[in-house]
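Asker: Sequence first, then the predicted structure, then my questions.
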Amino acid sequence: LTQVKGIQPHVASLKNSSSLGHLCGATILSQTSALTAAHCVTKDVDQYLLQLNNYCSHGDVPPKADVLQIIKHPLYNPITRAHDVAVLRIALNLSDVTWLSRSLLPTYTFGLSGECTIYGYGYKEVDSGATSERLSAGTLRIVSLDECTATLGPYAAPRHDSGMMCAVGEGVDACQGDSGGPLFCSGSIQAVSSHGISCAVPGLPAVYTSIGPHLQWIRELIQND
């Protein structure tokens, strides 16, 4: 992934609240809600906080948001990773929220195809074991579930009823630490990074939670925001 500064301030780092170690990506949807992968938030709510590393603040310390509640999708399966999405209720410690005025959620999800952009704070090198404080981005291409199954095999590829999708890049991929981060297509968040076999293996797709099948659930949870 290529580093991008100041773009997409919505993309936050989900951190361990005591060690401040980076765990996953997340997307700030509003002052009171954020989106991440369900497998990223398995512990008690007080174990997490969000840090807005890509928000251009004048101070040295990036703004943070407290995580107040974790709501995993009711059909989330930790074994198959089906429906791997969670809404976080948050308290954003920031006075300037004008940048949150536009909704990131898609108005349509049918016929999703073409190129999209993944954002994350994950490993730069697969073997380094080091995540990044700086946001990175890469271009991916959506692939059909049939193509995904042909490449990954029936056990690794998502099932048609799992609410998941696949995308692949040319030497670009989500990696450890990128989970929970968003896949943007035409300015809207269309997927959340979930899992893959490795990182940036040529032609090998990674699996994402598709927003479309979960859009109604997300909208109902954040409708009062």
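Answerer: Thanks, I have it.

Asker: C-alpha from now on. contacts and neighbour counts both.
Answerer: Fine.

Asker: Can you tell me the closest non-neighbouring residue to residue 69?
Answerer: residue 89 (4.9 Å; CA to CA, 6 or more residues apart in numbering).

Asker: Then residue 126?
Answerer: That would be residue 199: by CA to CA, 6+ apart, it lies 6.5 Å from residue 126.

Asker: which residues sit in contact with the one you found?
Answerer: When contacts are counted by CA atoms under 8 Å, 6 or more residues apart in numbering, residue 199 touches 126, 172, 173, 174, 175.

Asker: Now the buried members of those residues.
Answerer: 172, 173, 174, 175 (16 or more other CA atoms under 10 Å).

Asker: Same list, the residues you listed, but as JSON lines with secondary structure and distance to residue 54 please.
Answerer: As requested, the buried ones among the contacts of residue 199 are exported to JSON lines (DSSP: H, G, I helix; E, B strand; the rest coil; distance: CA to CA, whole Å):
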{"residue": "172", "secondary structure": "coil", "distance to residue 54": "20"}
{"residue": "173", "secondary structure": "coil", "distance to residue 54": "20"}
{"residue": "174", "secondary structure": "coil", "distance to residue 54": "18"}
{"residue": "175", "secondary structure": "coil", "distance to residue 54": "19"}
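
Asker: here comes the other one, which I'd like you to weigh against the first:
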Amino acid sequence: MNSRNNFALLFAVLSWFLIYTNAQYRIWNGKDRNIEKSPYLASIHDSGIYICTGALISLQMVLTAAHCVAYSRGNLIVVEAGITDLDDTTEDGQMRGVESIHHPCDYSPETGHMDIAVIKLHTPFRRGSRVEIIELCDTTLNLGTKMRVSGWGATSGDNERYSCTLQTTNVNIVLTQECAPMAAILGNMITESMICATRDGTSPCQGDSGAPGVVKGKLCAVVSYGICCANPSYPTVYTDVNNAKVRNFLRDAMAWLS
């Protein structure tokens, strides 16, 4: 790994520490959600450890945040679909290895710009009541739009373990200017690939990275980063799936990988 990659990895680790120090690590005030209500969700594991959430945009492709997988070894990543509880061995989950990982050339771990990635699996998932794909958003999100976000984020401030059971909550789209002070704390800037959302008392948090923001049954955003979880003064930053550059990347990646 060259010095630039070393710096990027160090920056990513430091950013995560700054983002989530003194926060309660979970989707705050979320509710349990059965996977059959969100069958497009998948959990992403690195070396046997859960790291992020993703969404099935085809039976062989998973959409997530680039920072989850950009510096991982693909042969150590496993994606699981069809489960509500990460620890329930009786659930009929499906696990798949990774063939390749693709993220935009201009993805920046320093700013979070274009924080999105497509994982291609070795073999497709089997469609069923607990496993289904989700369509990409085709409309611009307006101020105040309600968006559902779900994931398996960690459950306590000591960060000892993630939530075993899938959690979900609703947040509202806010002006990107409202994210700027929070981003500045981290030395970041809000770019055109980002949108912001918040709601008093609830939000995604660590372990929910890569989780889809869903509006009217379509995938419109991907959890990127945040600070002081569930604090309305610090909205969560998402990658905007309807942004032209993001959409072009997804179209090209899906066409090339198909």
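Answerer: Arrived safely. Predicted, not measured: the structure shown is a model, and the values here were computed from it.

Asker: Now the TM-score, please.
Answerer: Superposed pair, TM-score by TM-score structural alignment, normalised by the length of the first structure: 0.86. Supporting alignment: 222 aligned residues with a CA RMSD of 2.7 Å.

Asker: follow-up on the earlier one: can you tell me how far the residue nearest to residue 69 of the first structure sits from residue 54 of the first structure?
Answerer: Distance of residue 89 of the first structure to residue 54 of the first structure, computed by CA to CA, to the nearest Å: 20 Å.

Asker: can you check residue 111 of the first structure too?
Answerer: Using CA to CA, residue 111 of the first structure is found at 31 Å from residue 54 of the first structure.

Asker: show me what contacts the residue sitting nearest the centre point of the first structure?
Answerer: Closest to where the C-alpha atoms of the first structure average out (CA atoms, centre = their mean) is residue 181, at 2.0 Å. Residues counted as contacts of residue 181 of the first structure (CA under 8 Å, 6+ apart) are 11, 24, 25, 26, 27, 36, 37, 118, 119, 120, 192, 193.

Asker: hang on, the earlier thing: ok, the contacts of residue 199 of the first structure vs residue 221 of the first structure, which is closest?
Answerer: The closest of those to residue 221 of the first structure turns out to be residue 174 (CA to CA; 27.1 Å).

Asker: Look up the closest residue to the closest one, ignoring the ones flanking it.
Answerer: Excluding the flanking residues, the one nearest residue 174 of the first structure by CA to CA, 6+ apart is residue 199, at 6.5 Å.

Asker: Need the counterpart of the residue nearest to residue 69 of the first structure in the second structure.
Answerer: Per TM-score structural alignment, the equivalent position to residue 89 of the first structure in the second structure is residue 120.

Asker: is it fair to say that match lies in a helix?
Answerer: No - Residue 120 of the second structure sits outside any helix when classified using DSSP: H, G, I helix; E, B strand; the rest coil, being strand.

Asker: Could you give the number of residues near it?
Answerer: Residue 120 of the second structure has 25 neighbours, counted by other CA atoms under 10 Å.

Asker: Please tell me I have it right and it contacts residue 59.
Answerer: No - the criterion here is CA atoms under 8 Å, and residue 120 of the second structure misses it with residue 59 at 9.4 Å.

Asker: how many neighbours does residue 158 of the second structure have?
Answerer: Residue 158 of the second structure has 12 neighbours, counted by other CA under 10 Å.
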